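give me the fold of what follows.
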Amino acid sequence: MTQLSSPRLAAILACAAILAGCASSKGPGQTSYDFGPLGAPASSQATPAASTFPALVVADVTGPAMLDNQRMFYRLMYADAQQSRPYAYNQWSATPLQLLSQRFKARIAQGGVKVLSTTDASGGVPLLRLEADEFSQNFDGVARSSATLVLRASVFRSHQLVDQRTFTRTLPAPSADAPGGARALAGASDAVAADILAWLATLPAR
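A predicted model of the protein is given here:
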């Protein structure tokens, strides 16, 4: 066996150590966010919507393709409002459409309405369709951002449109970063859910 000289052996070991370091080094890990715990409803009493809609089919929220993946996006309104930029190391735990669907169904159920899925519903149960038009964190300045949710809700009975309304909520983010945006978007989602329950209560029972 050929013996390696000490200088050459040292150089080989140094290169191996450098390569091992490169192979094992990683960038910052991904941090995932959701809307947080559901929390108790504002009141233990059923909302007036439960009287109008004892049961309701709530379809999953639909929306643009950018909301159908787990990336978190933001816009620099002061630089280029038409460009949506992804956070590098922050993402949602599920797609925004999935998070919105889960949250709205839970909040409506908290309001005393029996929530059914599109596959479980029996004939004659009214249908609520929800379409997200905007779900974004917008920076008005380097240290100031807000979250905006724009959602269109439609109620159908026997395939006939009963009413349709667009809901918009904008809340300031507690911090100008991904955690602040996640908290503000969760708050906007809960606010829109409350708006939807209040709207349902105004619709005709039949």
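
use CA for all of it now, contacts and neighbours both
Will do.

what sits closest to the residue nearest the centre of the chain if chain neighbours are left out?
With distances taken as CA atoms, centre = their mean, the residue of the chain nearest its centroid is residue 96 (3.2 Å). Leaving aside its chain neighbours, residue 96 sits nearest to residue 67 (5.4 Å; criterion: CA to CA, 6 or more residues apart in numbering).

that neighbour: how many residues sit nearby?
Here the number of neighbours of residue 67 (other CA atoms under 10 Å) works out to 20.

and it, how far from residue 164?
Distance, residue 67 to residue 164, using CA to CA, to the nearest Å: 22 Å.

equivalent analysis for residue 98, please.
To residue 164, residue 98 is 22 Å away according to CA to CA.

same deal with residue 10?
75 Å.

neighbour count: the two, which is higher?
Between residue 10 and residue 164, counting by other CA under 10 Å, residue 164 is the more crowded of the two (15 against 12).

sequence B follows; please return its structure for comparison with A:
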Amino acid sequence: MFVLLSGCALPLPDKPVRPAAYDLGPPLAMPAAAPGVALGFDRVEAPTAIDTNAIVYRLLYAGGSQQPRPYAHARWSMAPAQLVGQRLRAALAASHPVLDAGNTLAVLQLSAELDEFAQVFTTPEASEGVVRLRVTAIAPQARQGRLLGQRSFVQRVAAPTPDAAGGAQALREATDTVLREVVDWVNALPAPRS
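Coordinates of the predicted model:
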């Protein structure tokens, strides 16, 4: 009887901690511009390591440059490639009609690959958000398609705090800078010829 009653006095376990969910915030504000050529764009591709809702970090100071690690109690509201893809589509739409990939009205076809999207720690107290996005532009209406250009965009922004919230903020700022550069690059591409 004593054993049974002592079991009732044990504290109940805490409720499971629900991970904090982050996104990239409100849409990127882009200056309005005269409408450019119609773009075909589908989505941003990403390698398996970052094609997850986990907020990924790397510990360079501990030799962990090749070990992406997820935060236990923080996650993205959707995979980073989806977040970046939505943001890129909205940024491009400020100066171009953006159509689905393969639409025959598109004069320019864009594809994008998110090669890196992580918080990188150089010391236990210092980290930065690193975004690396590769964009390819082709003229689909040219015979067999014609490559107009390919470029990698990389940005590193210091995180204000050495935690998931600081990493999410740094990654948002790095993403916005990259996307502004992508839009400027696309707007400067030569007009495709048939």
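
care to give me the TM-score?
Here the TM-score for the pair of chains, by TM-score structural alignment, normalised by the length of structure 2, is 0.88; 187 aligned residues with a CA RMSD of 1.9 Å.

before we move on, the earlier item: map the residue nearest to residue 96 of structure 1 across to structure 2 for me.
Here residue 67 of structure 1 is matched to residue 50 in structure 2, going by TM-score structural alignment.

correct me if wrong: that match contacts residue 117.
Yes - taking CA atoms under 8 Å as the definition, residue 50 of structure 2 is a contact partner of residue 117 at 7.0 Å.

corresponding residues in structure 2 for stretch 87-101 of structure 1?
The aligned range for stretch 87-101 of structure 1 in structure 2 is 71-85, by TM-score structural alignment.

run through who's touching the matching stretch.
Residues outside stretch 71-85 of structure 2 that contact it (CA atoms under 8 Å, 6 or more residues apart in numbering) are 17-24, 43-46, 50-57, 114, 117, 164, 175.

which SSE is the nearest residue to residue 17 of structure 2 once chain neighbours are set aside in?
Sequence neighbours aside, residue 73 is the residue nearest to residue 17 of structure 2 in space, at 7.3 Å (criterion: CA to CA, 6+ apart). Using DSSP states H and E, residue 73 of structure 2 sits within strand 64-76.

show me the helices in structure 2, by range?
Under the criterion DSSP state H, helices of structure 2 are mapped to 2-8, 80-93, 164-188.

Provide the aligned range in structure 1 for the last one.
Applying TM-score structural alignment, one finds that helix 164-188 of structure 2 aligns to the residue range 178-202 of structure 1.

sketch out the strands for structure 1, chain order is fine.
Here structure 1 has its strands, by DSSP state E, at 31-33, 55-58, 71-76, 80-92, 114-116, 127-141, 144-157, 160-172.

mean shift of the longest one relative to structure 2?
By that I understand strand 127-141 of structure 1. Mean deviation of strand 127-141 of structure 1 relative to structure 2 after superposition (mean CA distance after the TM-score superposition for structure 1): 0.8 Å.

for that strand, packing partners?
strand 55-58, strand 71-76, strand 144-157, helix 178-200 (3 or more CA pairs under 8 Å, 6 or more residues apart in numbering; DSSP states H and E).

run through who's touching the first one.
In this structure, residues lying in contact with strand 55-58 of structure 1 by CA under 8 Å, 6+ apart are 105, 113-118, 121, 125-129.

switch the cut-off to 10 Å
49-50, 101, 104-105, 108-109, 112-122, 124-130, 155-156 (CA atoms under 10 Å, 6 or more residues apart in numbering).

on that earlier part again, close enough to count as contact, the match of residue 67 of structure 1 and residue 56?
Yes - counting by CA atoms under 10 Å, residue 50 of structure 2 does reach residue 56; the two are 7.3 Å apart.

between those two, what contacts are shared?
Common contact partners of residue 50 of structure 2 and residue 56 (CA under 10 Å, 6+ apart): 68, 70, 116, 117, 118.

which two among the residues you listed are spaced furthest apart?
For these, the farthest-apart pair by CA to CA is 70 and 116; their separation is 14.0 Å.

need the overlap of contacts for the two.
With CA under 10 Å, 6+ apart as the test, residue 70 of structure 2 and residue 116 both reach 50, 56.

about what we covered before: and the match of helix 164-188 of structure 2, how far out from the chain's middle?
When distances are taken as CA atoms, centre = their mean, to the nearest Å, stretch 178-202 of structure 1 is centred 11 Å away from the chain's centroid.

and if you look at stretch 65-81 of structure 1?
From the chain centre to the centre of stretch 65-81 of structure 1 is a distance of 12 Å (CA atoms, centre = their mean).

likewise stretch 17-34 of structure 1?
27 Å.

and the end-to-end length of it?
40 Å.

which residue in structure 1 aligns with residue 12 of structure 2?
Match for residue 12 of structure 2 (TM-score structural alignment): residue 21.

before we move on, what about residue 124 of structure 2?
Per TM-score structural alignment, residue 124 of structure 2 is aligned with residue 142.

now its match: how far from residue 76 of structure 1?
Taken as CA to CA, the span from residue 142 of structure 1 to residue 76 of structure 1 is 8 Å.

and the two? which has more neighbours close in?
residue 76 (18 against 11).

corresponding residue for that one in structure 2?
In structure 2, the residue matched to residue 76 of structure 1 (TM-score structural alignment) is residue 59.
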